[in-house]
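[1] Just a sequence and a predicted model for now, questions to come.
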Amino acid sequence: MTPTAPPAPPKATLLTPFTYSLFRAIWIAGLVSNVGTWMQNVAGVWLVTTLTTSALLVAMMQAATSLPSFLLSMPAGAMADMVDRRKLLLFTQGFMAVVAAILGTLTLMGQISAYGVLGFTFLLGMGAALNAPIWQAVTNELVPRQALSFAITLNGVSNNIARAIGPAIGGAIIAYYSAGWVFVLNGVSFLGTWAVVYFWKREHTLTSGPAENFLGALRAGLRYVQYSPAIYGVLVRTFAFSFGAAALWGLVSVVVARKLHLSSGHYGVMLSWLGAGAVTGAFLMGRAGERLNFNQRVLLGVLMFGVTNLSLALITQIYILYAVMFLSGIAWLMVMTSFSTTVQLSVPKWVQARVISVYMLVFQAGLSLGSLVWGELADHLTLEISLLIAAGWMLASALLAIPFPMRSAEGLNLDPAEHWPDPETEGHIDPDDGPVVIMIEYRVEPADWPAFRTAAEQLKRLRLRDGALRAGVFADVAHPTRLTEFYYVATWGEHQRQHHRFTKEDQAVEAQVRRLHSGPEAPRVSHFVAFPNTSNVEPATPMQTLESQR
C-alpha cells in the first residue's frame, strides 16, 4: 500500500501573519506608534512652516528625519546582527519617548524656534534610524518565510493606516489646541510599544563560528552587498525612486500653504488620502502578485510618482489632488513593499539586519538629498519648476528597469548548508591567526574549461561575498588540466565564519564546479595559515613605525 503524501500547508494570505499572536501584538503596538509618528511629522512640518518663510527650512524637515538614517543605519544593522534585538528596541523606544516629551513641553511653553524643531526632529530621526533595521529584521522571527512577504506588506499597511489617520488627527489638534500636544502624545505612543517589547520573551539565537567584532561586522555587511548583484540592483533603483519621491514629501506642505493658500487641515487631509490609497493598495497586492512581478510593480509605481509631481506642479483644484494622492498611496505601497520584500528574501539571517540597514541608508539618503535639492530649486527658481524637474527625474528613472531588473527571491533556500567538514589541524589555531589561504585542486579536461570558467567565476563571487579578500583560479604550467582555486581570508576565525555563511542555495553553484572535476578522487582541499615572523607576511604596523625601530 502506497503511503499518502502529507497535505500541503495552506497557502499564505494577507491575514496569515495575524494568526501568530506575537506578530499581532507587535503590529498593533507599531500601529499606535506609527500614528503618533505621523501626527508628529505633520505638527513639526506645519510648525516650521509657520515659524519661517524659507521653503528650504521647511524642506529640511524631511532631511532632519532622513539624514540620521544615512549616518546610523549601518551601525544599527551591525548591532542588530550582533546583540539582543529586544534590548535595542527597548532603548530606542525609550529614547524617542523622552525626546518627544521634551519637544512637546518646550513647544507648549512657547520656547521653541524653527531651528529647535529641526534639532529635536533630528534626534527623533536618530532614534528611528537605530530602531528601523532592528524592527524590520525582527519580522523574520515572528512569522515563517512563506508568510514573510505578507507580514512586510502588513507592516506597510500599519504605516499607511497611520498616514491616513495620523495627519488628520494631528491637523485637528494643531487647529484647536497646539502642536505641543501632538508631540506629547507621540511620546506616549512610544511608551506603549516599549511595554509590548518589554514583555516579549525572545528566544535566544545560537550563533555559529567565532563572534564578530563591530568593525568586522560592518565590513561583512558592505562586502555582502557589494558581491550580491540582486541587492545592488535594488539599491540603485531605491535611491532613484526616493530621490524623486522626496519632492512630494518635502514640498507638499508648501504647495498647500503657499500655492493653494489652504490651512493645516487640508494638508493633513492630503496626507490622509495618500495613506488611504496605500491601505487600499495592500488589499490589491494579492491580485497584483498573481499578475505583476516585482519589477512591473516598481515600474508602475515610479511612473505614477512622476505623474504625482507633475500634478502638484500644474493642478490647483484640491479635490483632483486628493485623487492623485490616493493613487500615489497605492503606488507607494507597491514600490516600497517590492523593494523591502526582495531585500529580506534575498539574504540569509546572519547578515539580514546589516543588508536591511544598507537598503534603508540608501533610501533615506535619496530622501535627504532629494529634499535639499528640490527645496533649494523651489527657493531659487519656483515651486512649480522644482516639481516639474522632479517629475522628469522620476519618469527618466523608470529606464533603470532595463539594466537593473528586480528578481524574484521567494524560492531561495538560504538556510546554512553546514556541509563543509572542519579542516584537519595539528594543534590549536587562534581565531585571530592569519592570513589564511585555502586551495582546492581540480582536474578539468580542456573541453570543459569554458563551463568551468563560468561556474568558477560565480563561485569566486560567493567566496568574496562571504569573507574572502582575494580569490581566483590558476593552472599548473606543467599539467594544464590541474586547476587550483584559491581564496585568501584575513583570519582563521573569518574562515570559520565562512563555513557557516555558505547556504544551501550556494551549494548549487559549488556543485556546478565540482561536476566538472574529472579526477579519480574528490577535489583536494588544503588550508595554509601564514607562518609568523616571516617576510611573506605583510607587516601590521605602519611603515613609519618600522623605520623608527631600525
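    On my side now, so go ahead.

[2] Please count neighbours and contacts with C-alpha atoms only from this point.
    Fine.

[3] Just list the residues touching Met270, thanks.
    Contacts for Met270 were tallied using Cα atoms under 8 Å, 6 or more residues apart in numbering; they are Leu321, Tyr322, Met325.

[4] whoops, I mixed them up, Asn41
    Pro167.

[5] same check, this time on the one 10 residues further on
    Under the criterion of Cα under 8 Å, 6+ apart, the neighbours of Leu51 are Ser113, Ala114.

[6] Now with 10 Å, please.
    Residues in contact with Leu51, defined by Cα atoms under 10 Å, 6 or more residues apart in numbering, are Val45, Leu57, Val58, Ile112, Ser113, Ala114, Tyr115, Val117.

[7] Show the buried residues in those.
    Val45, Leu57, Val58, Ile112, Ala114, Val117 (16 or more other Cα atoms under 10 Å).

[8] Now do the contacts for the fifth one.
    Under the criterion of Cα under 10 Å, 6+ apart, the neighbours of Ala114 are Gly44, Val45, Leu47, Val48, Thr49, Thr50, Leu51, Thr52, Leu57, Val58, Met61.

[9] can you check the first one too?
    In this structure, Val45 makes contact with 51, 57-62, 114, 117-118, 121, 250, 253-254, 264, judged by Cα under 10 Å, 6+ apart.

[10] ok, and here's another one to check against it:
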Amino acid sequence: MRWWSLANLVSNAGTWMQLTVQNLLVLEITGSAAAAGLSVSVQAAPALLISLLGGAAVDRWPRRTTAAVSQALLGLVAFATAALVATGGMNLPVLLVLAAVTGVVATVDSPACALLGNDLVRPEDVPSAIGVGSLVSNAGRLAGTALAGVAVGFLGTAAAYAANGLSFLFVTAVIPFLRPVHTAAVRSRTRQRTRDERGPGHDLTVRQGLVFFLRRPRLLALAGVTGISAVFGRNYGLTLAVLVTGPLAGDAEQFGTVSTVLAVGGIVGAVLGARLRRPSVRLVGLLAATGGLLQVVAGLSPSLAVLLLLVLPMAVAETVSDTAGTTVLQTDPPAHLRGRVLGVWGSISKAWGLAGPPALGLLMEWAGARGALVAGGLVVAGAIAAGSLLHRRRTVAPVLLPAGERGPAARPELGTAA
C-alpha cells in the first residue's frame, strides 16, 4: 500500500502538471477561450457516455493487468502530445483527438485503480485506504500545480506532458509488484460468496450494475446529496475567485492565497477522513449540509481575512464528506458489481461536474458572487434537511411487544421494520 500511495502521488502530480498547462496550450494554438473549453468537454465526454462500459470491463478483466495497461496507454498519449508540441506538429484537431482518447482510457483506468488500492488492505482498513488516497490526491495537486510553473518556465509546455507520461510509466512499473492482502483461503471464500451473491441468473452485463444502483436506496441518496452539493456548492475555484476579485476587491495573488488554504484544508480533511471506519450516507449528508451553511457565511464575509478563516473548515467538510461517500460507494456493492457501480457513478458525477459551473455562472450573473454563494449554500443545506426529514417520516419505528404477546407472526414484522 505504501508503494501504491507513492505511485499515486507521482501520478497525481504529473496529471496536475498537465491539467495546469493544457488550457495554456490550447490558447497558444488557437487564441480562443472557447476552444479551451471545448478541449475540456471533449476529454470529459467519454466519462459521461461510456463509463458504464469501462466499469463492466473492470469487473470482467484481471484488475492489476487492467490498471497496468490503462496507465501505460495514458503514458503513451502524454508522450505523443509532448512530442507533437516540441516539434511544432500540434494543432487543435489533433489535440481534441488525443483528449478524447485520454477520456476513453480513463473510463477504465479510474475504477480499476480505485478498486486495486482497496485490494491491498484488509476489508476493515478500506476506509483508511480511501482516506490515504484522498490525502495523496490533494498533495499531488499542490505539487503538480507548483511544478507546472517551474517546468513551463524552464523547459516549455512539452515538458509538463513528458513529466506526466513518466509518472504513468512509474505507476505501470509498480503495479506488477503489488500483492493483494488476501490469502488463497480468503480468495476461495470470496469466490464462493460471490457465486452465492450472483445467483443463477447472474451475468456481467452493464445493465446489471445499473439496475443494482437504481434499486439501492442508500446509493440513490448518496447520489442526491453529492449531486446537489456539486451543482450549488463547492466549485470554489469559480465562486471564490469572483468573490475575491469582485466584492472583496482582491487580486490574483490574494485568490492564490485562498486556493492554498483550500488545498491545506483538503489535506487536513483527508487525514480526518482516513480515520473513519464505517461511514454512512447520513454522515455524508451532515457534512455536506455543514459545508453549505459555511458557504452561506463565506458569501457574507466582510473581508478577505474573515473569508480565509471560513475557507479552511469548508475544505475540511468537503473532503471528509467526499472520503466518506467514496467509502460507501466502493464497499456497499458486492465484489463482482463494484466496477459497474463505479461506472454508473462516473457517468452521473461527470454530468454534475459539467452542469455545476454553468449553473453557478448563471446564478452569479443574476445574484452576484455573494448572492450565488448564499443562495447555493441554502439550497444545499435545505435540500439535504428536507430529504432527511422525508426519510424519517417514511421509516416505521419497530414496535416492541411484551414477551407474552409476541407470537410467530410478529417476528417477521419486527425483522422487516428493523
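    Arrived safely. These numbers come from a predicted model, not from an experiment.

[11] Post the TM-score for the overlay when you can.
    Once superposed, chain against chain, the TM-score is 0.76 (TM-score structural alignment, normalised by the length of structure 2); 385 aligned residues with a Cα RMSD of 4.1 Å.

[12] one step back: which of the buried ones among the contacts of Leu51 of structure 1 fall in helices?
    Val45, Leu57, Val58, Ala114, Val117 (DSSP state H).

[13] Can you tell me which of those is nearest Ala401 of structure 1?
    Val58 (32.5 Å; Cα to Cα).

[14] how close does the closest one sit to Ile169 of structure 1?
    In this structure, Val58 of structure 1 and Ile169 of structure 1 are 21 Å apart, going by Cα to Cα, to the nearest Å.

[15] Ile173 of structure 1: how many residues sit nearby?
    Per other Cα atoms under 10 Å, the neighbour tally for Ile173 of structure 1 reads 18.

[16] Mind telling me what element it is part of?
    Taking DSSP states H and E as the criterion, Ile173 of structure 1 maps to helix 148-176.

[17] For that helix, which helices and strands make contact with it?
    Applying 3 or more Cα pairs under 10 Å, 6 or more residues apart in numbering; DSSP states H and E, we find helix 148-176 of structure 1 packed against helix 21-51, helix 114-142, helix 179-198, helix 264-291, helix 318-345.

[18] what does it correspond to over in structure 2?
    The aligned range for helix 148-176 of structure 1 in structure 2 is 126-154, by TM-score structural alignment.

[19] Off-centre distance for that stretch?
    Chain-centre distance of stretch 126-154 of structure 2: 14 Å, with Cα atoms, centre = their mean, to the nearest Å.

[20] Check the mean deviation of it from structure 1.
    Here the mean offset of stretch 126-154 of structure 2 against structure 1 after fitting is 1.2 Å, by mean Cα distance after the TM-score superposition for structure 1.

[21] Can you show me the helices along the stretch 401-550 of structure 1?
    449-465, 492-501, 504-515, 543-549 (DSSP state H, counting those that start in this stretch).

[22] which strands and helices sit next to the first one?
    For helix 449-465 of structure 1, the contact count by 3+ Cα pairs under 10 Å, 6+ apart identifies helix 214-226, strand 470-475, strand 482-489, helix 492-501, helix 504-515 as packing neighbours.

[23] Make a markdown table out of the ones you listed and add distance to Leu546 of structure 1 and mean neighbour count.
    Below are these laid out as a markdown table (distance: least, Cα to Cα, whole Å; neighbours: other Cα atoms under 10 Å):
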| stretch | distance to Leu546 of structure 1 | mean neighbour count |
| --- | --- | --- |
| helix 214-226 | 25 | 18 |
| strand 470-475 | 26 | 16 |
| strand 482-489 | 25 | 20 |
| helix 492-501 | 26 | 21 |
| helix 504-515 | 43 | 16 |
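
[24] Minimum distance to Ser149 of structure 1: which of those has it?
    helix 504-515 (19.4 Å).

[25] relative orientation of that closest one and helix 449-465 in degrees?
    Angle between the axes of helix 504-515 of structure 1 and helix 449-465 is 140 degrees (criterion: axes from the mean of the first three to the mean of the last three Cα atoms, to 10 degrees).

[26] same for helix 504-515 of structure 1, what does it pack against?
    Counting by 3+ Cα pairs under 10 Å, 6+ apart, helix 504-515 of structure 1 packs on strand 436-443, helix 449-465.

[27] buried residues in the longest one?
    Just to be clear, that refers to helix 449-465 of structure 1. Phe452, Ala455, Ala456, Glu457, Gln458, Leu459, Lys460, Arg461, Leu462, Arg463, Leu464, Arg465.

[28] distance between it and the chain's centre?
    28 Å.

[29] again, but for stretch 63-72 of structure 2
    On Cα atoms, centre = their mean, the centre of stretch 63-72 of structure 2 falls 20 Å from that of its chain.

[30] what's the average distance of that stretch to structure 1?
    Stretch 63-72 of structure 2 sits 1.1 Å off on average (mean Cα distance after the TM-score superposition for structure 1).

[31] Where in structure 1 does that stretch align, residue-wise?
    So stretch 63-72 of structure 2 sits over residues 85-94 in structure 1, by TM-score structural alignment.

[32] what comes up buried for that stretch?
    Result for stretch 85-94 of structure 1 [16+ other Cα under 10 Å]: buried residues Arg85, Arg86, Leu88, Leu89, Leu90, Thr92, Gln93, Gly94.

[33] Farthest pair within these?
    So, these by Cα to Cα: farthest apart are Arg85 and Gly94, at 14.2 Å.
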